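> Generate coordinates for the sequence data below:
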Amino acid sequence: MSGFQGISALCENPNEVFLDVSKLLLTYADNILRNPNEEKYRSIRLGNPTFSTKLLPINGAVECLFEMGFEEAETHLVFPKSASVDQLRRVRETIAAERNQRLGSDPNTTSSQNTSSCSTSSSPAASTPAQTPAPQSTTQPSTQPSTQPSTQPSTQPSTQPSTQPSTQPSTQPSTQPSTQPSTQPSTQPSTQPSTQPSTQPSTQPSTQPPTQQQSLLSSMTFLRTLQSNFQHVLLYESADMQQKALNCIPREDLCSRAKERLEQARKADPDCSLAEEDMLVLELLQWFKGDFFSWVNSLPCSRCGGNTQSAGSLQPSADDLRWDANRVENHYCNTCHLTTRFPRYNNPEKLLETRRGRCGEWANCFTLCCRALGLEARYIWDCTDHVWTEVYSHSQQRWLHCDPCENTCDKPLLYEIGWGKKLSYIFAFSKDQVIDVTWRYSCKHQEVISRRTQVQETWLLHTINGLNAVRQQALSADRKKELLERLVVELVEFISPKSPKPGELGGRISGSLAWRAARGETGADGTKEKAAGFVFIPTETEKRVKLFHLQYNITKDCYCRVSNDQEKIPGWEKCVWSNESVFRKEEHDWQIVYLSRTEGTSLGKLCWRFVCAPVGMKIKSVSIRAISQTFHSGTVRWSLRSAQTSVEFPGDGKMHSVAGLSGSTELVVEAELSGGDGDAGWQHAQLFRQNMKETETSSFEIIVEMEDA
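Purely as a prediction, here's the structure:
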């Protein structure tokens, strides 16, 4: 249309969309034509919600602004003094003609509804009488296009994370009436036009370089992501939703375990300054992963229960959309030729029911559970396709990395060092603020800086400060001060890249002994102190039947003391006599769980101890069954020993009767893990490896027949 590519693209939109957008475009143009010397009409703030939600997503809208003569500055689109007013008027008249034709009006006139001012100014000049032609400039406009080069902003990011938080919003006047951010995440239905610029060839050169248009679109896409996530986290503050989460959480049990864990931490470090809240976070992580939520690669067939394969996507139903599932995966069964739907729900309330998904669902629901328990939590979004949670520790006065998918706490370098991710942008969203926390998760700051090319650093800082200023308007002065003080502490942390030791995956190197012991990451000495000392002594029931029978199920992570009325004891570490650098590992991608030595260690040992002398009994016979698996050069050595002898046995999953222990009053079962190749060598020797779906199979079993001493 008239050689303007942007207008042609705009005309392809549905009629209602075209009329709404053209009204805004005409307003921008008319404000400049009526008030050519007013600077406030010559700029459009990129962060303005009206611009980002009503213009940016519409095909051709932004291109029309560029064709008018607008150029991109750091935080605004600006109409420079050197721009051609004639060009602006031509684009304006072309849009007006198309609009009036669609409205059934005289193509040479425009309706008054087209020209209501977008400015926050109340100036009479901002209004337009009905049925008036395009306004005329009161000054002589330039008749030549601008010969000045585009004020293309620098695309180089800052070489250091900013250490000076700004608490002030933008001082630039908005050209839109609303100063509030969008109250809903962007959820464009399928009938909406593409957010990408038209790919149709132009019959006339564009008035702006394509790189500038691409830069603006990238910034606006980025802004929508920030706004959407910032709005989404407000769901976690719903009292009704928090109550539904509390109805699912075994709060008393978790708090009881947290108290026990805190006592253990204080034994490991008498100077422990940790709080029960810190331990509650660890218990919540363990419960959430072990008992509440499940990982989905592909759903089992809804008819035969067999495996399915991903086969694209399906149209979301009305109920799917109600729970923010804009994407529905098609999991197809080749046996039944049946499709099983997997809606990717984004509403945490629904996830309390489904209790399954991938990292998005896990972090979404886990963050809600944290807020329901009164923990200060924020949702962490990584642009390289992962999400998790952070929880604020008041006792440690810092934010803790918490990944529910991994049951991992305070290992921020897990992704860069452990997974090898190439990080660039990571943001933390809470009810009060959004923070760029990329630097917490990287020890390779220069590499990260080189990848931060999507938006300008100055634009990003300005945008984040603006979002925070609006969100924090209703906060008390004390709360604002608290948030600012926390931010300063974070920024100090960010400017000092971490230097993790091999195998630590960013574990808290400088953390207190108590904190590392509470998480089972102190190595041999700390872990031994944490778990040492448990001894099986026959109960009255076992003494009466002269039998001790114990099983351990690693999938359920629970012991069953069969000989003592099927007594259940949760937690593999609860019944070990000593533990040197061994932990329980779940691999949800492969649906496998096992015990292995901790990362970076060359040797792991685990012992169980049985003593029957206190009840006047001695050992008559011993049978034992254990499962172990090795890879590459990894080795596992199993042994049974008493005060008189030591016997090795294989971890082949078969029951073995062990001779030579008769008459003893004490028995120790030991597993020693060693060997393995490369950085992942710690994984090459495993105990009790088992599929997570095998919930009824025990991985370890010992039967001791006794007789009177």
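> Could you use CA atoms for every contact and neighbour count after this?
Will do.
> who does the longest helix along the chain touch, helix- and strand-wise?
Ordering each helix of the chain by length in residues (DSSP state H) puts helix 210-232 first. Using 3 or more CA pairs under 8 Å, 6 or more residues apart in numbering; DSSP states H and E as the contact criterion, the secondary-structure elements in contact with helix 210-232 are helix 61-68, strand 71-72.
> Of all these, which one is nearest residue 525?
Closest approach to residue 525 among the helices and strands packed on helix 210-232 (CA to CA): strand 71-72, 59.8 Å.
> Could you also give me the structure for this next sequence, so I can compare it with the first?
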Amino acid sequence: MSYEEMFEKLGENPIESAKEAVRLLIKIVENILKNPKDLKFRTLQKNNPTLSKKLLPVAGVQMCLELVGFQESNEYFTLPLSIPLSKLEEGKDALCVWKEAFQVDNGKTNERQKMASTPSVQNKVENSLEKITPFVLPPLVRLYANPFLHQVEVIFHEALRFEDKNTQIRARNLIPLQKLEKLAQERLRTIQEYAKKNHLGDPNISIQETLLLELLAWFKEDFFSWVDSPDCEQCGGKSAFSHMSTDPKLLVYTNRVELHRCQSCHTFTPFPRYTDMNILLETRRGRCGEWANTFTLLCRSLGWDARFVMDETDHVWTEVYSIAQQRWLHCDPCENICDQPLMYETGWKKTVSYVMAYSGEEVQDVTWRYTCHHKEVLKRRTKCTENELVDVLLKLREKRQMVFSESRKNYLRRRLLMELVELMNEKKPGECDNKGRVSGSEAWRLQRGEIQTSEPSRFIWKIDTKNVKERVCVRYSAVRDKYEYIVDNDVRKTVDNWNAAAVDHSNVFRKVEKDWKKVYITRTEGCSEEGRICWRFDVEGDFKILDTVIVDFSSETFENGRVCTQIFAADLQFEIPNGQRHFSSDEFNGKKSITIQSTLSGGKGDMAWQHAQLFRESLTSDDFPFSVTFIFK
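The predicted structure follows:
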């Protein structure tokens, strides 16, 4: 049961009935948040006229009451005191998003009734920036002369953009939520089964965390694109940064426009650096600033507490609050990495000084989460005194939260206190941090694919000689991630997924580079150990005798990366030299079992894992970079 299902149920009602029910539900929740210990607000009598006539007859209402924690008895719906207020806040936010969707344009009510399965204003993104209304911030009155402290107040002020309900509605509409929730549920079940099998106890992981990981992967692989220099608008060639534009005709919706000069025709192509997230939802490209802004918005659109994090050494990312773990999780959408805060200092070798987190509710100094050298960092913090910074943060938070309910302010204070206790503890990096991988409990690392949950598939290709005239071919497309089993030019069988038809594999995965439009198999991200993948082919029956084996196998290496590919059959062993794509031999005459194994190793620096690759292809390729052909006599 989810809010998405609740929205679908609400869509089954007459629109006015649904709107009135949502209004009353919001009022019920707000009354409890304002008076959290008053039992009269936590008890709803079923025979109450409002409940019996305006709420319960509306499809989806009872589901909403259960989602926020109400329990049903014969005469009442009651909300136990043990239910956290954060659950009510989450419910209220979801209802407000739904309500806002029907207030933006009353003239389109009929259209919205057709799409009531999700609380969105429109089902597709606008095709032109001219149709987008940029979000306008209220004016800021400068309080601090110190340049750094003024920067803090400016960015905190700009964080109000994440709270704009209309922008959140647009963002949520772009998320394939049903698909991601299904993947998240499957991931959660896998974790729970693994924890149970290995006696790990309760992994303390909720659907929020697994959905967050699916959102990170979708955002990087499918939604957003990285741009160093745009392709030339004139000829499509490569370009390089030249200078910043001062042309007022280009400075529309932004005050920063880069000009990139084409290396072929020398034409200038503008690249605007947008910060308005209404526009970024349209363009869906940029560098870390655009990535972090948009990802933070998407998290807020799902009702999560999320904040924009800025490092003074020029990088930005997101933090999302985990309700189950009661702590903030570091999320870098550019890297598709979650909960690895020490990677910048330990893996990227950054010199941390100030790391500030901004949301529509609070601003916090989170530097200490991202360093394991507190004393050294403290010596580098010279832009203001520590007392000045603390005083500014307190005043900015207090001013922003003046209009909040007492229950919300109390919740934020308790959460801040817990975070401050966490930040006081100086963490030590482990091997995982040095390799750019995530530390934490075994169950938590499992979510990020660092623990294999099952034994290798042990798939063996059965080459049946009964109905073969001359040849059998097994081939693999990296682009489609599909194997084909072909008998005399007739496709008899297909197998999806690279690992589903391998007899063994370790420390490898299929990498899709949306930025460079490439796909390949390589070592697990950050892995310094060897990666390996192995295929086995057994010849069955005596109707034909194997004569010749032909292998086409592509690989590429960078730096000092190495790919070693070997073919085994009984007492035979051959090695396909690195870079050689074609191998053929008739020495397999009469053999019954053949194994092909490829080992990936070597490479330099933090990206060493990526310096040995199998089957690298363009995403538009129709080729099969791996094929094994068996010729019979």
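> And the helices and strands packed on helix 210-232 of the first structure: which comes nearest residue 642 of the first structure?
Of all those, it is strand 71-72 that lies closest to residue 642 of the first structure, at 79.2 Å by CA to CA.
> That closest one packs against which elements?
Packed next to strand 71-72 of the first structure, using 3+ CA pairs under 8 Å, 6+ apart, are strand 76-78, helix 210-232.
> What residues in the second structure pair up with that strand?
Using TM-score structural alignment, none of the residues of the second structure align to strand 71-72 of the first structure.
> Run the chain-centre distance for that strand.
A distance of 33 Å separates the C-alpha centroid of strand 71-72 of the first structure from that of its chain, computed with CA atoms, centre = their mean, to the nearest Å.
> quick revisit: determine which stretch of the helices and strands packed on strand 71-72 of the first structure is the most buried.
strand 76-78 (a mean of 21; mean count of other CA atoms under 10 Å).
> Give the other helices and strands that that strand contacts.
Under the contact criterion of 3+ CA pairs under 8 Å, 6+ apart, the helices and strands touching strand 76-78 of the first structure comprise strand 43-45, strand 71-72.
> Quick check: next helix or strand after that strand?
helix 85-103 (DSSP states H and E).
> In the second structure, which residues correspond to that following helix?
The alignment places helix 85-103 of the first structure over no residues of the second structure (TM-score structural alignment).
> So what angle separates the directions of that helix and helix 61-68?
For the pair helix 85-103 of the first structure and helix 61-68, the angle between their directions (axes from the mean of the first three to the mean of the last three CA atoms, to 10 degrees) equals 140 degrees.
> In terms of secondary structure, what does helix 85-103 of the first structure contact?
Here helix 85-103 of the first structure touches helix 15-34, helix 61-68, going by 3+ CA pairs under 8 Å, 6+ apart.
> Give the buried residues for the first one.
When burial is assessed from 16 or more other CA atoms under 10 Å, helix 15-34 of the first structure yields the following buried residues: 17-19, 21-34.
> what about it, distance to the chain center?
Averaged C-alpha coordinates place helix 15-34 of the first structure at 39 Å from its chain's average position (CA atoms, centre = their mean).
> what range in the first structure matches stretch 26-40 of the second structure?
Per the alignment by TM-score structural alignment, stretch 26-40 of the second structure matches no residues in the first structure.
> which ones are touching the equivalent of residue 260 of the second structure over in the first structure?
Residue 260 of the second structure maps onto residue 331 in the first structure when the alignment is built from TM-score structural alignment. Under the criterion of CA atoms under 8 Å, 6 or more residues apart in numbering, the contact list for residue 331 of the first structure reads 298-299, 301, 308-312, 339-342.
> Beyond the helix or strand harbouring residue 331 of the first structure, next helix or strand please.
When secondary structure is defined using DSSP H and E, the element that contains residue 331 of the first structure is strand 328-333. Scanning forward in sequence from strand 328-333 of the first structure by DSSP H and E, the next helix or strand is strand 338-343.
> elements contacting whichever helix or strand comes after that next one?
Toward the C-terminus, strand 338-343 of the first structure is succeeded by helix 348-354 as the next helix or strand (DSSP H and E). Here helix 348-354 of the first structure is seen to pack against helix 239-248, helix 359-372 when contacts are counted using 3+ CA pairs under 8 Å, 6+ apart.
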